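> After the sequence you'll find the predicted model.
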Amino acid sequence: MSAQDTPAHPRHLLAETLGHPVRFSLMAALAQTEEFDFATLRDHLQVSDSVLSKQVAALETAGYVKVRKGFIGKRPRTWLKATKEGQAVWRSHLAALREIAADL
């Protein structure tokens, strides 16, 4: 079997954007629910507002997360959800990780 016949290693299927631990954890949480409010997600991930904001911005730029802002009463709130593209990338990323872990 030549190198050309060998399938590409599954690491090539990993989404580089999800390589950061906070972004990975963020997508894992968003994949399990329709929408998360910022404060709940921040507390769940045990990160600061600034860390979460920075990582949300990276995922939003990639098109993986949608940010919605609004108010509850007079208090501003931010909600996050995974986009369809983000959900697809998440599933593909997890499948690649599983394949790597099983590749022995």
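Nice, thanks for sending it over. Residues are numbered from 1 along each chain as shown.

> When you work out contacts or count neighbours from here on, use the C-alpha atoms and nothing else.
OK.

> got a list of what the residue nearest the centre of the chain touches?
Centroid-nearest residue in the chain: M27, 2.6 Å away (criterion: C-alpha atoms, centre = their mean). If a contact means C-alpha atoms under 8 Å, 6 or more residues apart in numbering, then M27 has L18, A82, G86, W90 as its contacts.

> ok now the longest helix seen in the chain, how far from the chain's centre?
What stands out as the longest helix in the chain, according to DSSP state H, is helix 84-102. Distance of helix 84-102 from the chain centroid (C-alpha atoms, centre = their mean, to the nearest Å) equals 10 Å.

> What residues of that helix count as buried?
Going by neighbour count (16 or more other C-alpha atoms under 10 Å), the buried part of helix 84-102 is G86, Q87, V89, W90, H93, A96, L97.

> Put this next to the first one:
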Amino acid sequence: MSDLDTVLHHPTRLTVLSFLSGCIEAEFSAVRDYCEVSDSMLSKTATALEAAGYIKVKKGYVGKRPRTWLAATRSGRDALEAYLSGLQQLAADARAAGAASADTD
């Protein structure tokens, strides 16, 4: 388990990056609504993912209204794939160990 990315080990960070991996970019409110978190929680999550280099945050305007868009980076997409692969390997190893243990009982 020590090989798993601790940045992505948090469920909200994992959900945000997973959502963003399915699109080019998404408006802050769309990500917030999908993840069912508050603005504050998504802001903190985005800050952590941006600091890790996993997402880019872009601010701008639609008309006179400020908007924020989030996008997964190549590094973020790669980290997500590695994390999911690591989880699958962890589960496979645990199943194999459980089966081996049951055979010796």
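Received it, and whenever you're ready, just let me know what you need. Because the structure is predicted, anything quoted here is derived from the model rather than measured.

> Can you give the contact residues for the longest helix of structure 1?
Contacts for helix 84-102 of structure 1 (C-alpha under 8 Å, 6+ apart): 9-11, 13-15, 18, 27-28, 31, 63-65.

> got JSON lines for the buried residues of helix 84-102 of structure 1, with distance to Q55 of structure 1 too?
What follows is the buried residues of helix 84-102 of structure 1, written out as JSON lines (distance: C-alpha to C-alpha, whole Å):
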{"residue": "G86", "distance to Q55 of structure 1": "14"}
{"residue": "Q87", "distance to Q55 of structure 1": "16"}
{"residue": "V89", "distance to Q55 of structure 1": "16"}
{"residue": "W90", "distance to Q55 of structure 1": "15"}
{"residue": "H93", "distance to Q55 of structure 1": "17"}
{"residue": "A96", "distance to Q55 of structure 1": "22"}
{"residue": "L97", "distance to Q55 of structure 1": "21"}
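
> right, and the pair among these with maximum separation?
Spatial extent of these (C-alpha to C-alpha) is set by the pair G86 and L97 at 16.3 Å.

> circling back: to which residue of structure 2 is the residue nearest to the centre of structure 1 aligned?
By TM-score structural alignment, M27 of structure 1 lines up with L17 in structure 2.

> and what of L41 of structure 1?
Using TM-score structural alignment, the equivalent of L41 of structure 1 in structure 2 is V31.

> Point me to the helix or strand that includes its match.
If you go by DSSP states H and E, V31 of structure 2 is part of helix 28-35.

> quick one: that helix to structure 1 mean distance?
Taken over the aligned residues, the distance from helix 28-35 of structure 2 to structure 1 averages 0.4 Å (mean C-alpha distance after the TM-score superposition for structure 1).
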